[in-house]
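> I would like to see how this sequence folds:
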Amino acid sequence: MANSKMKYDLPHIPDELFFDQILPRLPVRSLNRFKSVCKSWLHVISSSNFVKSHLHHSISSRNYFFIRSLPFTKQNPIRSSPTECYVLNDNKHENKLVQLDVHREFQLNLEFCRRNCVIGCCNGLVCFYVDCGRFVKGKFILWNPATKVSCVIETPCVQHLAKCGFGYASNIDDYEIFASFESLYRKPGTTQIQAWVFKVRVGEWNPIIDLPTDVGYFPRGDSNATYSGDHLYWIVGGFKDSHIPSFDLSDFKFKDVKFPVTMNTRF
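The predicted structure follows:
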C-alpha cells in the first residue's frame, strides 16, 4: 500500500538548459514539429537569437548539401529545371552522395523560368536567379532547403542583369541581394548601369546612388559575386585592366581591392 502511494518525480530540466543547449542541437525537421507544442515554443524557436544559436551548432555538422546548375542546352528544355541537388553524409560508417528531387523533396518550383542559376549561398540559404525572357522582369528565389521554405523576389526593372550577389549584413541582421542592370536601350559603345539592393527583412529594393566612375566595367567578367565578411567581390575587366571591386552590404559603399601583382589575370 505504501509503495502504491510513492511519487515518482521526473527530473526537472531548467528552461535555460533546454532552450539554450538542447534544442539548438536538434535537426530542423524536429524543430519544425516542436513549433506546434505551444505558442511559447513557437516564439522561442522562431526568434532570431535561437536561429543564430542553431546555425552556430550546425556548422560542426558533417552533412553537406550540393547544388549544381546545368548549362542551358537542347538536353535541358526551356520548361525543365536545370538544377540538381545532392546531400552527403560524411561519417565513418557511410560516405555516399545521394541526389534529391528538387520538386518533391524541397517543394521548389523552377519550371516557370527560361533558365536559372545559383547566385550564392549564405548561412544555409540559397539564392537563385531565374531568367523569364527578354523584356520581362527576372526573379530571384531565396530558398531554405532545411525548412523547404522559399520566396520569390521580382527584379525592380526589365533591363539585362549584369552583376549580382547575395550575402548577410551583420550590423542590421539582414540578408541582402545586390543586382546591377545594363540598359537594353543604349547607344553603341556606351554603358548605362543601374544598381539596386534588396533587403530581405524589409522586403523592398533600394537604388544605389553613389556608383563608382568605372561602373562600366561591370558587364564584363564573372557576373556572380563572392561573399565574405559582409562584402561582395567580383573580378571584372579585361586582360590588362582587371580589378576587384567590393561592395559593402552594411553601408552600400564600393571600394577597389588591389589585384595581386603575381596573380595571372588570364583566368
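
> when you work out contacts or count neighbours from here on, use the C-alpha atoms and nothing else.
OK.

> what about stretch 85-105, how long is it end to end?
End-to-end distance of stretch 85-105 (CA to CA, to the nearest Å): 10 Å.

> centre of the chain versus that stretch, how much separation?
From the chain centre to the centre of stretch 85-105 is a distance of 20 Å (CA atoms, centre = their mean, to the nearest Å).

> mind checking the longest helix of this protein?
Longest helix in the chain by number of residues, with DSSP state H as the criterion: helix 48-58.

> list the buried residues for that one?
Neighbour counts over helix 48-58 (16 or more other CA atoms under 10 Å) mark 50, 53-54, 58 as buried.

> could you do stretch 20-28 as well?
23-25.

> what do you get for stretch 102-121?
Those would be 102, 106, 108, 110, 113-121, for stretch 102-121 by 16+ other CA under 10 Å.

> got a list of contacts for it?
The contact list for stretch 102-121 (CA atoms under 8 Å, 6 or more residues apart in numbering) reads 67, 69, 72, 78-85, 126-133, 143, 145, 148-150, 164-167, 224-227.

> buried ones only from those residues, please, as a PyMOL command.
PyMOL command restricting the contacts of stretch 102-121 to the buried ones, with burial defined by 16+ other CA under 10 Å:
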select buried, resi 67+72+81+82+83+85+126+127+128+129+130+131+132+143+145+150+164+165+166+167+224+225+226+227
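
> hmm, back to that, just checking, next helix/strand downstream of the longest helix of the chain?
Next helix or strand after helix 48-58 toward the C-terminus (DSSP states H and E): strand 63-69.

> what's the spacing between that following strand and its chain's center?
Centroid separation for strand 63-69 versus its chain: 13 Å, with CA atoms, centre = their mean.

> which residues sit against the next helix or strand after it?
Remark: after strand 63-69, the chain's next helix or strand is strand 83-90, criterion DSSP H and E. Strand 83-90 is contacted by residues 62-70, 95-102, 116-117 when judged by CA under 8 Å, 6+ apart.

> check stretch 175-186 too.
Contact with stretch 175-186 is made by 159-169, 191-201, 219, 249, as judged by CA under 8 Å, 6+ apart.

> one more, so I can put them side by side:
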Amino acid sequence: MAEMEKNNNDDDNSLETLNATAFSENLIIDLILPRLPVKTLVRFKSVSKFWYSAISSPQFAKFHLKFSIHKFIILADYPPIRLLLSYDEHNNLNDSEKLGFSLELCFTKQIHQELHQILQFQPEITPSGVVEFVGTCNGLVCLYFRYFDLVKDKTLASFAVCNPALHEHSEIPNPDGSREELVALAYWFGYVSSVDDYKIVAKFVLFNGDAERETFEFHVFSFKSWGWSRIYDLERVCTTFDRLTREVMVVNDVLYWTPLLTSTDRLRPKRKIVGLNLAYDQVKEFSWMEWLFEYINVDFFVINECLTIICSTLNHYDIWSLKDPNNWGSWEKLFCTSSNQLGSMRIVNVTCTGKFLGRSYLPERFKIIDLSKNINVEPQREVYFPGNLVLLGTGDYVESLISPIGLGKSTKKEDHEV
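Sure, this is the predicted structure:
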C-alpha cells in the first residue's frame, strides 16, 4: 500500500513537472522569443521540435513583427551600397549597418540559365542588367531585374522578393513570359490585409518596335494564387494619362496612382487620380483637386495610415491629409512649414509616424526631419557618405521571419553572406 502511494506521488510530481515545463515554454514562446532578433531565433529552432514548430509558424512571424525595430533601407546602384539606417526616439540617425545579403544574387541563376549559350560561344560578353527597387513590406524586399540581350535582341525581366534576414528569395517571372518585349515601368509591392495576401501591381509597356504605337498593360500578381491577372478596367481609365509616377500609395487596401505633373497640366481639367481596390481588383477614379495647381511640386505619402500630400511653393510646404478615405472631400491641411526647414534636402522617404528622411548632396548626407516641429529645435544627428550615390530607392525595413518561400510556389533559396 505504501509502495502504491509512493508511485502515485511520483506520477503526480512528474505530471506537475511536465505541466510546469510546458507552461514555462509557452511563456518563453509568447513573451520572450518575439523580442529577439531573427538571427537568434533561427538558431533557436534547433532547441527542440516544439520550438522549431512554434518559431516557424506564420502566427509567430506576424507577432514577431510587432516588436521589430523599424529602420530605413538604402539601396544605391553606384557605388553598390546596401545599408540599413536605424534611428532613436529623438530622430537621431545611428551609424549605418551593412545589409548581409546580396540582392543581385536573387537573379543570378536566371541570368546564367538564359545567357549560358551566349557565354559559351562569346565569353567576352559580361552579363549585366538593371536591378530596380520596387518596395519593402514586413521585412520583405521586392526588386525588378531587366537585362537586354543585344545578341538575341530581347529583354529578360523578372521580379524577386527576398528576406535579407533569412537569406531567402522567390523569383516571379513576367506575365506571359514568352513576350520578352513586355517590360515593367511602374510598380508596387505590399501586403493586402483584408485578403491576407502579398501582391505586386505593375504597369507593363509592350515594346513593338514603333515608339508611337507602344501599348501598356496593368497586371496584378497574387502570391496566394501564385499568378498574374490583367486589370483591363485600369487600362481603360489610364488611357487619358501620358505617364504615371513610379510612386504608388496604398491606404486601407486601396492603391492610389497619381499622374506625373507637367507644365501643361493646368490645361487638362479632366486629370484624375486612379484608385484600385487590391482586395477585389476594382477600379475607381478620384478627381484631381484644383487647389493642387497652386503648388510647384506635389508628393504623395502615407502617414499614420492616411493618404498625405506634401505640397511645395517657393517659400513654404503645406501638408494635407485625407481624413476619411470614404470621403474624397475630407482633405485637411495639417500644418504649414517654412522651406528653410528642409534647406537643401529632398524628401526621399517617410516613416509610418510622419518623420521624413531627407537627402542632401555635396556632401552626400541623410537626416530625419520632423516638419511638424519648429526649425529651432535641437538639431538631429546626420549620416554622411563619401561621394554621390546613384540611389535605387529607400524604404521602411524591419527584420522579420516571414519567408518569401512560404508566400507561394516555385521558389528558390540562397544562403550566403557578403
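
> where does the one helix or strand residue 308 of the second structure maps to end up in the first structure?
Assigned by DSSP H and E, residue 308 of the second structure belongs to strand 306-312. Residues of the first structure offer no counterpart to strand 306-312 of the second structure, counting by TM-score structural alignment.

> which strands and helices lie in contact with that strand?
Helices and strands touching strand 306-312 of the second structure, by 3 or more CA pairs under 8 Å, 6 or more residues apart in numbering; DSSP states H and E, are strand 244-251, strand 297-303, strand 316-322.

> just those strands: most buried one?
Highest mean neighbour count among these (mean count of other CA atoms under 10 Å): strand 316-322, with a mean of 20.

> so which elements touch it?
Using 3+ CA pairs under 8 Å, 6+ apart as the contact test, the elements touching strand 316-322 of the second structure are strand 306-312, strand 331-338.

> adding distance to residue 206 of the second structure, write those out as JSON lines.
Converted to JSON lines, these look like this (distance: least, CA to CA, whole Å):
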{"stretch": "strand 306-312", "distance to residue 206 of the second structure": "31"}
{"stretch": "strand 331-338", "distance to residue 206 of the second structure": "37"}
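
> just these: most buried one?
Highest mean neighbour count of those: strand 306-312, a mean of 20 (counted as mean count of other CA under 10 Å).

> which residues make contact with the strand holding residue 308 of the second structure from outside it?
For strand 306-312 of the second structure, the external contacting residues (CA under 8 Å, 6+ apart) are 249-251, 292, 295-302, 317-323, 325.

> how about the strands of the stretch 51-200 of the second structure, start to end?
Applying DSSP state E, counting those that start in this stretch to the stretch 51-200 of the second structure gives strands spanning 71-78, 81-85, 97-98, 130-137, 140-149, 154-163, 168-173, 182-192, 197-206.

> distance from the first one to the middle of the chain?
What it means is strand 71-78 of the second structure. The chain centroid and the centroid of strand 71-78 of the second structure are separated by 12 Å under CA atoms, centre = their mean.

> report the buried residues of that strand.
Applying 16+ other CA under 10 Å to strand 71-78 of the second structure flags 71-76 as buried.

> got those as TSV, with distance to residue 41 of the second structure columns?
Shown next, in TSV, are these (distance: CA to CA, whole Å):
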residue	distance to residue 41 of the second structure
71	19
72	22
73	22
74	25
75	26
76	29
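
> quick one: what's aligned to residue 291 of the second structure in the first structure?
By TM-score structural alignment, residue 291 of the second structure lines up with residue 262.

> is its match in a helix, a strand, or coil?
Local secondary structure at residue 262 of the first structure is given as coil here, using DSSP: H, G, I helix; E, B strand; the rest coil.

> that one and residue 222 of the first structure, how far apart?
Relative to residue 222 of the first structure, residue 262 of the first structure is positioned 20 Å away (CA to CA).

> and the closest residue in space to residue 180 of the first structure that isn't next to it in sequence, what element?
Nearest residue to residue 180 of the first structure, sequence neighbours excluded (CA to CA, 6 or more residues apart in numbering): residue 195, at 4.0 Å. Assigned by DSSP H and E, residue 195 of the first structure belongs to strand 193-199.

> OK, contacts around the equivalent of residue 64 of the first structure over in the second structure?
Here residue 64 of the first structure is matched to residue 71 in the second structure, going by TM-score structural alignment. Taking CA under 8 Å, 6+ apart, we find residue 71 of the second structure in contact with 84-87, 396-398.

> so which of these hold up in the first structure?
Checked against the first structure using both residues aligned by TM-score structural alignment, their matches' CA atoms under 8 Å, the contacts of residue 71 of the second structure keep these contacts: 85-87.

> got the residues you listed as CSV, with neighbour count and distance to residue 40 of the second structure columns?
Shown next, in CSV, are these (neighbours: other CA atoms under 10 Å; distance: CA to CA, whole Å):
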residue, neighbour count, distance to residue 40 of the second structure
85, 19, 21
86, 18, 19
87, 18, 22
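
> distance to residue 27 of the second structure for these - can I get that in a markdown table?
As requested, those are arranged in a markdown table below (distance: CA to CA, whole Å):
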| residue | distance to residue 27 of the second structure |
| --- | --- |
| 85 | 32 |
| 86 | 29 |
| 87 | 30 |
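
> in the first structure, what residue corresponds to residue 33 of the second structure?
By TM-score structural alignment, residue 33 of the second structure lines up with residue 23 in the first structure.

> my guess is that match meets residue 31, correct?
Yes - here residue 23 of the first structure reaches residue 31: they are 7.5 Å apart, a contact under CA atoms under 8 Å.

> the buried residues of stretch 102-121 of the first structure: which two are farthest apart?
Taking CA to CA as the measure, these span a maximum distance of 21.6 Å, between 114 and 121.

> residues in the second structure matched by stretch 117-132 of the first structure, start to end?
Using TM-score structural alignment, stretch 117-132 of the first structure lines up with residues 132-147 of the second structure.

> fine by me, we can end here.
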